[in-house]
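Engineer: below are the sequence and a predicted model for it; my questions follow.
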Amino acid sequence: MYPEAYIEYLAYFHGSRDFFECHEVLEEHWKSEGQQNGVWVGLIQVAVSLYHQRRGNDIGAFRMMKSAIGKLTAHKEDLTRLGLDGTALLERLMIRLDEIECRKPFTDLNFPVADEALMDQCCRCIEKQGSVWGNESNMADETIMHKHKLRDRSEVILEREAQKQLRMKKKS
């Protein structure tokens, strides 16, 4: 009923609190669908915002959350279709935006899941990952806190260079 990548996103989001991994799994799904700018982008931005906030990058967190709220507001009906209470989620995100702006310390955020079947799927996925729904962020885990610094970026660098070469070729 729900895309597997979405279930994985919610599992990482609410279990291990690996917001970087949330971004990775949902971005791959979003790009495979070929959508330009939709609910997937907004959900990715929520995870990125929380990743930044947890690391103390309030400027990046604020910008991402503000953009996420705009995208998710425009796609509120998709949030309902995805088993969430869109109104409650947007309210929580607005509160978080204010907290970021006031430089309040990071706290975990849970999505209001409206569909019990979705919750069951997520809890099974989280259990397979060795965690539980609503787990607190492990602020001492360097692999969660600074994952962007620890990953292998060779494929990304190669792809960016290939795209740059294509653009240069088109211009000439």
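Structural biologist: Received the coordinates, thanks.
Engineer: for the rest of this, base every contact and every neighbour count on C-alpha atoms.
Structural biologist: OK.
Engineer: could you point out which element follows the helix or strand that contains residue 30?
Structural biologist: In this structure, residue 30 is located in helix 19-33 according to DSSP states H and E. Going down the chain from helix 19-33, the next helix or strand is helix 39-54, by DSSP H and E.
Engineer: chain center to that next one, what's the gap?
Structural biologist: 4 Å (C-alpha atoms, centre = their mean, to the nearest Å).
Engineer: what angle do helix 39-54 and the next helix or strand after it make with each other?
Structural biologist: The helix or strand immediately downstream of helix 39-54 is helix 58-74, counting by DSSP H and E. Calculated by axes from the mean of the first three to the mean of the last three C-alpha atoms, to 10 degrees, helix 58-74 forms an angle of 160 degrees with helix 39-54.
Engineer: how far away is the residue nearest the centre of the chain from residue 64?
Structural biologist: Centroid-nearest residue in the chain, with C-alpha atoms, centre = their mean: residue 47, separated by 2.8 Å. Remark: distance between residue 47 and residue 64 (C-alpha to C-alpha, to the nearest Å) = 9 Å.
Engineer: how far away is the residue nearest to the centre of the chain from residue 163?
Structural biologist: 26 Å.
Engineer: helix, strand, or coil at residue 9?
Structural biologist: helix (DSSP: H, G, I helix; E, B strand; the rest coil).
Engineer: skipping its backbone neighbours, what lies nearest it in space?
Structural biologist: In space, and not counting its chain neighbours, residue 9 is closest to residue 22: 4.6 Å by C-alpha to C-alpha, 6 or more residues apart in numbering.
Engineer: alongside the first one, take a look at this:
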Amino acid sequence: MYPKAYLDYLYHFHCDRDYFECHEVLEEYWKEKDAGEREIHWVGLIQIAVGLYHHRRGNLRGALRMLRNACRIIGKESAAINALGLDSGRLVKILEERIDCVTNQEPYASMNLPIADPELQLSCDAMAQSASKVWGASSDLLDGSLVNRHTLRDRSDVIEERQRQLELRRKG
């Protein structure tokens, strides 16, 4: 019923709090469609994960930007968010509370997305159990590989593509 990438997003969001991976799996799914056909509600979910990633790392400016954008998108795309088994109204309230926390420079704390579909929650619980994970466990703030994940990834393909594009522009 739900896309696998979305289920993977939920798993990483709630089980290992790997917000970087949340971003990766959902962005890859979102980009499968042509640019004109991409659905913006996926961006809202991606931005929640990115905002929490920034908040956990202490990048409050980045966290605020992402969370505010996410809140705006989730509010406008409530029907699509509800169709994903989430409670969009509760999610907007949770995001507004998180924006206040970041604005007030409060420390990061893990949050859960408000799943409204009981069948989705059962599926998520089963995924967590099969991986011996705890659904809704708090972030391990001492895990540097989790907290600083973006600094540890292999970016050689991105750098190579940027240089290729630069060379193409130089050639006219």
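Structural biologist: On my side now, so go ahead. For clarity, every value in this text was computed on a predicted model and none was experimentally measured.
Engineer: circling back to that earlier point, what sits against the residue nearest to residue 9 of the first structure?
Structural biologist: Taking C-alpha atoms under 8 Å, 6 or more residues apart in numbering as the contact definition, residue 22 of the first structure lies against 8, 9, 10, 12, 13, 44, 47.
Engineer: apply 10 Å and report the result again.
Structural biologist: Counting by C-alpha atoms under 10 Å, 6 or more residues apart in numbering, residue 22 of the first structure touches 5-14, 43-48, 51.
Engineer: just give me the match in the second structure for it.
Structural biologist: Alignment note: residue 22 of the first structure maps to residue 22 in the second structure; criterion TM-score structural alignment.
Engineer: could you do residue 98 of the first structure as well?
Structural biologist: Residue 98 of the first structure maps onto residue 100 in the second structure, with residues paired by TM-score structural alignment.
Engineer: where's that match, which helix or strand?
Structural biologist: Using DSSP H and E, residue 100 of the second structure falls in helix 88-103.
Engineer: other SSEs contacting that helix?
Structural biologist: helix 40-57, helix 60-76, helix 78-83 (3 or more C-alpha pairs under 10 Å, 6 or more residues apart in numbering; DSSP states H and E).
Engineer: residue 41 of the first structure maps to what in the second structure?
Structural biologist: Under TM-score structural alignment, residue 41 of the first structure pairs with residue 43 in the second structure.
Engineer: its match and residue 81 of the second structure, how far apart?
Structural biologist: Residue 43 of the second structure is 11 Å from residue 81 of the second structure, by C-alpha to C-alpha.
Engineer: pull up the overlap in contacts between the two.
Structural biologist: 73, 74.
Engineer: before we move on, back to that, the helix or strand just after the helix holding residue 100 of the second structure vs the first structure, average distance?
Structural biologist: Next along the chain after helix 88-103 of the second structure, taking DSSP H and E as the criterion, comes helix 118-130. With mean C-alpha distance after the TM-score superposition for the first structure, helix 118-130 of the second structure departs from the first structure by a mean of 1.9 Å once superposed.
Engineer: buried ones in whichever helix or strand comes after helix 118-130 of the second structure?
Structural biologist: Counting by DSSP H and E, the next helix or strand C-terminal to helix 118-130 of the second structure is helix 144-147. If you call a residue buried by 16 or more other C-alpha atoms under 10 Å, then helix 144-147 of the second structure has these buried ones: 146, 147.
Engineer: helix 144-147 of the second structure aligns to what range in the first structure?
Structural biologist: With TM-score structural alignment applied, helix 144-147 of the second structure matches the range 142-145 in the first structure.
Engineer: average offset between that stretch and the second structure?
Structural biologist: Looks like 0.7 Å for stretch 142-145 of the first structure (mean C-alpha distance after the TM-score superposition for the first structure).
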